[in-house]
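Participant: For reference, the sequence and a predicted model appear below.
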Amino acid sequence: MSHTRAGDGPERSGMVRGLGLVATTALVVGNMIGSGIYVIPSSLAETAGPLGLVAWAINAAGYLCLTAVFADLGGAYPVSGGLQAFARRAFGDLVGLEVGFLYWLCAVIGNAAFLTAFVGYLAVLWPAAGDPLVAFAVSQALLWALTLTNAVGVRAGGAIQVVTTICKLTPLVLLSVALWPLASLEHVQPFAPRGWGSLLPAVSLVSWLFVGMESVTVPAEEIRGAGRTIRRSVYIGFSLTCAVYLLVLGSLSLAVPADLLAKSASPLADVAAHHFGPTAATLVTIGALVSVAGILNGWVLVTSRMAHATARDGLAPRALAVLHPRFGTPTRALVLTALLSGALVGLYFSGTTLEIYNFIALLSTATALVAVGAACAAQMVLMRREPDRFTPAQRRRGPWTAAIGLAVVVLMIAGSGADIVALTAGCVLLPLPYWFLVLRPAAAAPR
């Protein structure tokens, strides 16, 4: 089975293959476990109560199918751009443009959510960070520090991802284990306090915790042994992440009443303080800050690489495809995405941290899910068109996992609410003027 063709490999990019299995697994785990697990338990408790555990199970099952989709596609087409490259190969330039733009937009919006969560937890240790001006300044400093790190080289960004992933998992596991002796079935009664109709919104909310597994396909040309490494890291990272989520959400649901979690911008720190005192709260808060910094680092890398790959394929301004002559990194794409994410943090001034975080998380998730759904459809097409790219087992399994994954994507988007669906539809329309006014005339011009 061949996994490379002319025009697919590293000769197109000039990038440095600085990421191995450990770093790519850390990228998967780090881009999934970030601010969400430290903030979503509060939103989930308010939205659905203990029924949120069912929402978690639905997401885990659905994303297992999506994990198979991206393991197969990433192994068959180890080319930078990931989702955009798959969609373009299956459906052409317009769909490639849409997917590249939507996933890039998801990451730009998501980075603003991570920054908002960071200052929310920082305020636990440093109350002055609760002031909007201070919060804005701190968030900008963190964003640009990580942007500079990623500009220096992919190895530096990968090293930070490994360290922060290890550091972020430790307090989550310790807190969860400490809560288990306090577990009581009384805390999950009533199981569905807001009715079973709250399940669909809860599914959409929890899906924010799982977005990121597919991101490892984006910097494919910076990964050593890309096809095989991507397949392995996707499965290992997803399994590890699910285990951590089950441990954390299960312990919280059984050991903490839902009304204690609801409406808190830093629920895990509040739980630690309530049961184990201020020292425990401080340790959890530090873990949260490291976790958010880690996921932001991973998404800064992914966001810039998606913009670079889309531009390199002629679907975005060519300036974004330019690499730094010394470091081999897309510095212009890094600067652009940092500027936009930093500007979005201005939303912090318009509401409470939790309200803004929830809105940004849902919008970012919905735009990502459209791109993920397109990748599922692309797999169905590519398996029929280019069967030699896939093993017989993948060809038997692929149509089922892609179809289930696509159905899960539709379910998650539908549960995000009419406002988010409308905004997502608007986001889909945004690239069309560029397509009709720039790309199509350029393609039709005589050469």
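Facilitator: Cool, got the structure. Numbering: from 1, shown residues only.

Participant: use CA for all of it now, contacts and neighbours both
Facilitator: Will do.

Participant: separation between residue 182 and residue 257?
Facilitator: Per CA to CA, to the nearest Å, residue 182 is found 11 Å from residue 257.

Participant: And the two? Which one has more around it.
Facilitator: A direct count of neighbours by other CA atoms under 10 Å for residue 182 and residue 257 places residue 257 higher, at 18 against 13.

Participant: Please list all residues in contact with the more buried one.
Facilitator: For residue 257, the contact set (CA atoms under 8 Å, 6 or more residues apart in numbering) comprises 187, 188.

Participant: let's see 6 Å
Facilitator: Counting by CA atoms under 6 Å, 6 or more residues apart in numbering, residue 257 touches residue 187.

Participant: Repeat that for residue 162.
Facilitator: Taking CA under 6 Å, 6+ apart, we find residue 162 in contact with 23, 26.

Participant: Next, the buried residues of the helix or strand that contains it.
Facilitator: Per DSSP states H and E, residue 162 falls inside helix 154-179. Neighbour counts over helix 154-179 (16 or more other CA atoms under 10 Å) mark 154-155, 157-162, 164-169, 171-172, 175-176, 179 as buried.

Participant: just checking, next helix/strand downstream of it?
Facilitator: helix 199-210.

Participant: which one is residue 308 nearest to, not counting chain neighbours?
Facilitator: On the basis of CA to CA, 6 or more residues apart in numbering, the spatially nearest residue to residue 308 that is not a chain neighbour turns out to be residue 321, at 4.6 Å.

Participant: okay, now the one to match up with it:
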Amino acid sequence: MSSTPPHASAVPDELDRRLGVPDAVLIGLGSMIGAGIFASLAPAARAAGSGLLIGLAVAALVAYCNATSSARLAALYPASGGTYVYGRERLGEFWGYLAGWSFVVGKTASCAAMALTVGTYVWPGQAHAVAVAAVVALTAVNYAGVQKSALLTRVIVALVLAVLAAVVVASLTSGSVDAARLDVGSDATFGGVLQAAGLLFFAFAGYARIATLGEEVRDPDRTIPRAVPVALGITLVVYAAVAVSVLLVLGPSGLAAAGAPLTEAARAAGADWLVPVVRAGAALAALGSLLALILGVSRTTLAMARDHHLPHALASVHPRFKVPHRAELVIGAVVATAAATTDVRGAIGFSSFGVLAYYAVANASALTLTPAEGRPARIVPVVGLAGCIVLAFALPLSSVTTGAAVLAVGAGAYGVRRVYARRT
């Protein structure tokens, strides 16, 4: 197997390397500390009950393994495309293609979900219209250049962190705190904890954005391995603080029944003034996630188009802005259409299965690394691979069947293309 990325070194149009460690960390934070923390706690509590924090720990463990595997691979293959590139170089063309297919299709659905989250919080009566407007605006930001995207992400992350900190402080200093509500695991089941972990993992998955920007970071063999664990560690601390504070004021049953858990926590803590701030923070968080998602999906589309797995016209890089402008426009159009016509719940379930399939390929790829190539301790990709498979199949049955069907469609399309290529 090759230890250098021949496909990446032979491309005629390369992207500018503008991003350092702080920008890469912020892009990862903008992806992870997004709408997931506002939306995933309640369904996770319904699945796990008082085992919510155990589910969070399991999700964090799998995310750490995935982050470590992805960082080592990204340092070795610093090209746009992430696991699409790693799978292709380490496991073979089909597995790279399947990872890319899982990422592009699954994350396109996630983009639609994030856009609809923006619409729901900003203007519930016109959620679809606001969602489409958000997609158009953020596609324009990405089109104008990745550095502008990093700047906007920095602002959004700071505001969202301030909102989350306000919720934590208001909850922990209120008279509604009851330590007995943290009776972890008293009503939890094994299957429920795994399903909660799968749902919460969705909120951790943003560190892939750092890897898919491998062609746009300075000194990627040092920048990416540093940025990934820092972004993941900060996110875990934030999530744990929010989960504990919300559980202390609502309890597992109250959290499970909450439509907007952080808003309900603010009300239960007697901080009604904080409710509109939380609503605004949720909209900003969804915008931050949508911004980074469009960025990552377009880069994987670029890599797949370079290898003719998608129309080669999408591999074009803008001569002035140095971004994959055609890929960004096509992804923006698809996401806008989906945001105008789909339901957010179905989009999230489908995306969760796809993202776990994507990381399963990343861990399998990391298992093939040699010590000279910076292979992590073997237990890391083994746990990551097993964790991705288990969590994927612990998701609700509808998500599993839909996700598996779409992966099968992608595999079939790959087979048809290979047969056609041989005959011509």
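Facilitator: All right, it came through fine. Predicted model, so just to flag it, every value in this text is computed and none were measured.

Participant: rewinding a little: find me the equivalent region of the helix holding residue 162 of structure 1 in structure 2.
Facilitator: Under TM-score structural alignment, the match for helix 154-179 of structure 1 in structure 2 covers residues 146-171.

Participant: Against structure 1, what's the mean shift for the matching stretch, could you check?
Facilitator: On superposition with structure 1, the mean distance recorded for stretch 146-171 of structure 2 (mean CA distance after the TM-score superposition for structure 1) is 1.3 Å.

Participant: got it, and stretch 275-289 of structure 2?
Facilitator: Compared with structure 1 after fitting, stretch 275-289 of structure 2 deviates on average by 1.3 Å (mean CA distance after the TM-score superposition for structure 1).

Participant: mind checking how far that stretch is from the chain centre?
Facilitator: Offset of stretch 275-289 of structure 2 from its chain centre (CA atoms, centre = their mean, to the nearest Å): 17 Å.

Participant: Check stretch 216-229 of structure 1 too.
Facilitator: In terms of CA atoms, centre = their mean, the centre of stretch 216-229 of structure 1 is set 17 Å apart from its chain centre.

Participant: Structure 2: matching residues for that one?
Facilitator: Aligning stretch 216-229 of structure 1 against structure 2 (TM-score structural alignment) gives residues 210-223.

Participant: now the end-to-end length of that stretch.
Facilitator: This stretch, stretch 210-223 of structure 2, spans 10 Å end to end (CA to CA).

Participant: Next: stretch 113-131 of structure 2.
Facilitator: 9 Å.

Participant: quick one: buried residues of that stretch?
Facilitator: For stretch 113-131 of structure 2, burial by neighbour count (16+ other CA under 10 Å) applies to 113-122, 127-131.

Participant: farthest-separated two in those?
Facilitator: Taking CA to CA as the measure, the buried residues of stretch 113-131 of structure 2 span a maximum distance of 14.3 Å, between 113 and 122.

Participant: Give the aligned equivalent of residue 75 of structure 1 in structure 2.
Facilitator: Under the alignment (TM-score structural alignment), residue 75 of structure 1 pairs with residue 75 of structure 2.

Participant: and its match, what does it touch?
Facilitator: 220, 221.

Participant: Distance of it relative to residue 393 of structure 2?
Facilitator: Distance from residue 75 of structure 2 to residue 393 of structure 2, counting by CA to CA: 30 Å.

Participant: who's in contact with residue 125 of structure 2?
Facilitator: Taking CA under 6 Å, 6+ apart, we find residue 125 of structure 2 in contact with no residue.

Participant: let's see 10 Å
Facilitator: Counting by CA atoms under 10 Å, 6 or more residues apart in numbering, residue 125 of structure 2 makes contact with residue 119.

Participant: Kindly report the same for residue 211 of structure 2.
Facilitator: Taking CA under 10 Å, 6+ apart as the criterion, residue 211 of structure 2 is in contact with 24, 28, 67, 70-75, 77-83, 217, 220, 224-225, 227-228, 296.

Participant: and it, what element?
Facilitator: Using DSSP H and E, the element containing residue 211 of structure 2 is helix 208-212.

Participant: thinking again about what came up before, can I take it that the match of residue 75 of structure 1 is in a helix?
Facilitator: Yes. Assignment of residue 75 of structure 2 by DSSP: H, G, I helix; E, B strand; the rest coil places it within a helix.

Participant: what's the distance between the nearest residue to residue 171 of structure 2 once chain neighbours are set aside and residue 196 of structure 2?
Facilitator: Among residues not flanking residue 171 of structure 2 along the chain, residue 269 sits closest, at 5.3 Å (CA to CA, 6+ apart). Going from residue 269 of structure 2 to residue 196 of structure 2 by CA to CA gives 25 Å.
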